[in-house]
Structures are given as structure tokens and as C-alpha cells.
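Engineer: Predicted coordinates and the sequence they were generated for:
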Amino acid sequence: MSYDDSNIFAKILRGEIPCNKIYEDEFILSFHDINPKKKIHALVIPKGKYVDLDDFSLNAAPEEMVGLIKGLNIVAKKLGISTEEGKGYRVLANISDHGGQEVPHLHFHLFGGEKVGKMVE
């Protein structure tokens, strides 16, 4: 899978498609999923053009990596689901075809606000 500048997350980052923003900084953008699977379902995406976690881990600058990890926690706190604010959450990243990735831009799903359930069914 190669990076496609016409993917929906690239369009959201460029402001071509609106989103219900939760948080944004120099490294990430987070917004509510338009088709939530749990009571709380947010997306966190890096601002760089990375296809998936493998691409990101090989090519991102160290400050982007730190920014992404810290950003995940900031978003969880804002949503009230972090272990400091709530009862926990799940972070999920789908990688490539067998991992179920549909959009060729690295993204993380944050699920919470209720029991998430089994890891894989």
C-alpha cells in the first residue's frame, strides 16, 4: 500500500473535509469517528504522510514519534477515558491488508467510555 494524497485523512488534514476535532498540535490531529463502534470512538492521525505504523517507525523523526505517543494520551485525557481520568481505553491500529487497514494514512482508533470487549473475535 502506498501513500495516496487523495485519502480521506489527507483531505481532512488539508481542511477539504470537515471533522469534529478533539485536539490538534504540530504532530497530530484527533477527531471523533463518523461511524462510532463504541460509546467513545476517536481517531488520532499523524500530520506526516505515513501509510502505516511500519512506515512511521522506519521514517518518522524522533520528535514525531514522541508527539504521536504523547498525543494519544492527551486525547484520552480530553475524552475522560485515560487511567487518570476514567477506567481505561483501547488503542487500535490496523496495518495493511491482513490487518484490515482501509485508509492508507496511519491512524489510531481510541475506544472507551464502556467495556470494549474481546480483543479479536
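Structural biologist: Nice, thanks for sending it over. Numbering: from 1, shown residues only.

Engineer: Please count neighbours and contacts with C-alpha atoms only from this point.
Structural biologist: Fine.

Engineer: mind checking the longest strand of this protein?
Structural biologist: With secondary structure taken from DSSP state E, the chain has its longest strand at strand 40-46.

Engineer: Check which helices and strands that one sits against.
Structural biologist: Strand 40-46 sits against strand 28-32, helix 62-79, strand 108-112, with contacts defined as 3 or more CA pairs under 8 Å, 6 or more residues apart in numbering; DSSP states H and E.

Engineer: second one coming, line it up with the first:
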Amino acid sequence: MTAYDPSNVFARILRGELPSHTVYEDEATVAIMDIMPRADGHVLVIPKVACRNVLDAPPEALQAVALATQRLARAVKAAFDGDGVTIQQFNESAGGQVVFHLHVHVIPRHDGMSMKPHTGAMEKPEVLAANAERIRSALTAL
């Protein structure tokens, strides 16, 4: 297996070297807004421990990520009046992984609406900030 690269974007965010819109944090995980969202409210749940993906993650990191993912799924569904939630997690290049730090996509969904295509276009920071606030408010109401 390929070694963990501490220069990946999520490791840099965790170290405070890059900005992010944090919506949730506990002792083991952080949830941030995806800067190239497939839908409004698209968040990423990331463990604080260095692990490349689910294949090398310690069991306690997987447990923390799963629990945070459930919490964020409830919050984004409520915050964006979703009919459902898509949860995605990719492992290694062949599995679709692009950033090699374990992360889970949590995306609120609405009946009859497709996700936006992944074009590489970044969302405006003020939109991400407003969406983050909606999710933080929903988290406090849960």
C-alpha cells in the first residue's frame, strides 16, 4: 500500500495551513464544506488521525467517522429540507479517490433532482459560509 502523504489538502486543512468552512468538530473528526459541492450543503467528514483511506484507518478512526457521518447526515438533511442523503466514500485511484486522506461525502438530496456534475468549479466563499451556518444551526437543534 502507498504511504500516507502528509502534504495532502486535508492534512493541510487539519494543521490550519489552508482555510476551510468547518461545520462540526469533535476530538476525533472535523466536518467541512466541500469547496466543489455536488449540491448545496455538501460536507466532508474527515478523521483527525493520518490515514490514507478505509484500508489503513485504525478502527477507532472508522468508528468516529461513522458516528460523525450519521450526525452530519441528519443535520444536512434537516438544514436543506432534503428528501434523502447520499453518502460516498472512495478508496485508492481505481476506486475514485482523489485526495488521499480518508473522507466521507455527505450530500443532501431532493426527489427528482440530480447532483451537480463535478466540474472542478469552486463555490463562492460567501455561499459556503451561509450553508455552513445553516448546518451548524441544524446541528444545535438535533
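Structural biologist: Yep, it's here. Keep in mind that what you see is a predicted model, and the values were worked out from it rather than measured.

Engineer: After superposing, what score do the chains get?
Structural biologist: The TM-score (TM-score structural alignment, normalised by the length of structure 1) is 0.81; 112 aligned residues with a CA RMSD of 2.2 Å.

Engineer: quick revisit: could the helices and strands packed on strand 40-46 of structure 1 go into TSV alongside mean neighbour count?
Structural biologist: Shown next, in TSV, are those (neighbours: other CA atoms under 10 Å):
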stretch	mean neighbour count
strand 28-32	22
helix 62-79	16
strand 108-112	23
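
Engineer: Let me have those in CSV, adding distance to Val51 of structure 1 as columns.
Structural biologist: Formatted as CSV, the entries for those read as follows, by distance: least, CA to CA, whole Å:
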stretch, distance to Val51 of structure 1
strand 28-32, 15
helix 62-79, 14
strand 108-112, 12
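
Engineer: how about the longest strand of structure 1, which residues of structure 2 does it hit?
Structural biologist: Against structure 2, the aligned range for strand 40-46 of structure 1 is residues 41-47 (TM-score structural alignment).

Engineer: And Tyr4 of structure 2, how far from Ala57 of structure 2?
Structural biologist: Counting by CA to CA, to the nearest Å, the separation of Tyr4 of structure 2 from Ala57 of structure 2 is 11 Å.

Engineer: For the residue lying closest to Leu44 of structure 2 once chain neighbours are set aside, which residues are in contact?
Structural biologist: The shortest distance from Leu44 of structure 2 to any residue that is not its chain neighbour, by CA to CA, 6 or more residues apart in numbering, is 4.7 Å, and that residue is His105. With contacts taken as CA atoms under 8 Å, 6 or more residues apart in numbering, His105 of structure 2 has the following neighbours: 42-45, 86-89.

Engineer: let's see it at 6 Å
Structural biologist: Counting by CA atoms under 6 Å, 6 or more residues apart in numbering, His105 of structure 2 makes contact with 43-44, 87-88.

Engineer: Select only the buried ones of these in PyMOL?
Structural biologist: When burial is assessed using 16 or more other CA atoms under 10 Å, the buried subset of the contacts of His105 of structure 2 is captured in PyMOL by this command:
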select buried, resi 43+44+87
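
Engineer: Any chance of TSV for the contacts of His105 of structure 2, columns distance to Leu67 of structure 2?
Structural biologist: Converted to TSV, those look like this (distance: CA to CA, whole Å):
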residue	distance to Leu67 of structure 2
Val43	15
Leu44	13
Ile87	13
Gln88	15
